[in-house]
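Visitor: here are the coordinates; sequence isn't available:
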């Protein structure tokens, strides 16, 4: 009987350890996951329940948009994969110590293969909050979108605030 109790306790401890590991992995990855909410309107900064949520938490929900942050002596450069969009579909802001990239994406494709008609579509709003390593001057920021990659150059500064950044094409 003592062996069964020990076995149950061992399994319980193992399960708790696995659960804790998954929770840590989810928290680490939530900054790299982009929110996608079908039916959401552009500019809607609320969570699904209508309440305002913290920037990093709002970055979770639908899919991964790979991002890289590079630090130079005088600027921070952020590159974000965002294929299939037009430059006018982006909203880019500096909010405190985060670069927030948002927009609306609509994807629709239909094809016929033999007797089957295949229709694929995805619509909704996305948002990604990328932590910045240092304060930046949002007034002098530049953004370019080329070949599905958005690149935002943010000169370093001592001030923080909020400002929209326009996207340019080459």
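Guide: Here it is on my side, so go on. Every value quoted in this text rests on a predicted model; they were computed, and no experiment measured them. Numbers count the residues shown, from 1 in each chain.

Visitor: Only C-alpha atoms from now on, for both contacts and neighbour counts.
Guide: OK.

Visitor: What segments of this structure are strands?
Guide: If DSSP state E is used as the criterion, the strands of the chain fall at 33-37, 63-64, 67-71, 75-81, 90-95, 98-113, 116-131, 142-146, 149-155, 162-164, 167-168.

Visitor: any chance of those strands in JSON lines, with mean neighbour count and distance to residue 4 too?
Guide: Formatted as JSON lines, those follow (neighbours: other C-alpha atoms under 10 Å; distance: least, C-alpha to C-alpha, whole Å):
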{"stretch": "strand 33-37", "mean neighbour count": "23", "distance to residue 4": "42"}
{"stretch": "strand 63-64", "mean neighbour count": "16", "distance to residue 4": "43"}
{"stretch": "strand 67-71", "mean neighbour count": "14", "distance to residue 4": "49"}
{"stretch": "strand 75-81", "mean neighbour count": "18", "distance to residue 4": "52"}
{"stretch": "strand 90-95", "mean neighbour count": "21", "distance to residue 4": "55"}
{"stretch": "strand 98-113", "mean neighbour count": "15", "distance to residue 4": "52"}
{"stretch": "strand 116-131", "mean neighbour count": "17", "distance to residue 4": "48"}
{"stretch": "strand 142-146", "mean neighbour count": "18", "distance to residue 4": "62"}
{"stretch": "strand 149-155", "mean neighbour count": "21", "distance to residue 4": "57"}
{"stretch": "strand 162-164", "mean neighbour count": "15", "distance to residue 4": "60"}
{"stretch": "strand 167-168", "mean neighbour count": "16", "distance to residue 4": "64"}
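
Visitor: Put this next to the previous one:
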């Protein structure tokens, strides 16, 4: 098994830090009906992987507990957006929760498409809680090998 070393990208780290800070700042203490402070579950951002090969890009988003109808993929002005909502289960009177750690609420992840992405070659598939969005590369931008005649 070989380990691939990825080049350091300070902007990727900055984006990750920004996403973490946004998640922290979106949670706030709000008074509950009993007058106590309670943590309000705010919007969340599902984790994604983005891959590239010579034919295009693949975005994989982890969306456990969601159904296909709870997720929307849109493209507008070169920005691909994945949005949806994970609804909290209804609290039943005979259940006593000791811990609730899963995050619920609306989410939106947006990605600016690179110049070589072809907006006419976008497809999405949802299976087992994972959304896969495939984006093809434009033929005009793919490298073309030119034969040298002698």
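Guide: It's in. Please read all numbers here as calculations on a predicted model, not as lab measurements.

Visitor: how many degrees apart are the longest helix that structure 1 contains and strand 33-37 in direction?
Guide: Looking only at structure 1 and at elements set by DSSP state H, the helix with the highest residue count is helix 2-29. Taking axes from the mean of the first three to the mean of the last three C-alpha atoms, to 10 degrees, helix 2-29 of structure 1 and strand 33-37 form an angle of 80 degrees between their directions.

Visitor: thinking in terms of the whole chain, how far from its middle is helix 2-29 of structure 1?
Guide: Here helix 2-29 of structure 1 is found 30 Å from its chain centre; the criterion is C-alpha atoms, centre = their mean, to the nearest Å.

Visitor: and it, which residues are buried?
Guide: Within helix 2-29 of structure 1, no residue is scored as buried using 16 or more other C-alpha atoms under 10 Å.

Visitor: Just to check, residue 135 of structure 2 is in contact with residue 122?
Guide: Yes. Counting by C-alpha atoms under 8 Å, residue 135 of structure 2 touches residue 122, with 4.6 Å between them.

Visitor: quick one on the thing from earlier: want to try a markdown table for the strands of structure 1, with distance to residue 21 of structure 1 as columns?
Guide: Shown next, in a markdown table, are the strands of structure 1 (distance: least, C-alpha to C-alpha, whole Å):
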| stretch | distance to residue 21 of structure 1 |
| --- | --- |
| strand 33-37 | 18 |
| strand 63-64 | 20 |
| strand 67-71 | 24 |
| strand 75-81 | 28 |
| strand 90-95 | 31 |
| strand 98-113 | 27 |
| strand 116-131 | 23 |
| strand 142-146 | 37 |
| strand 149-155 | 32 |
| strand 162-164 | 36 |
| strand 167-168 | 39 |
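
Visitor: Cool, thanks, talk later.
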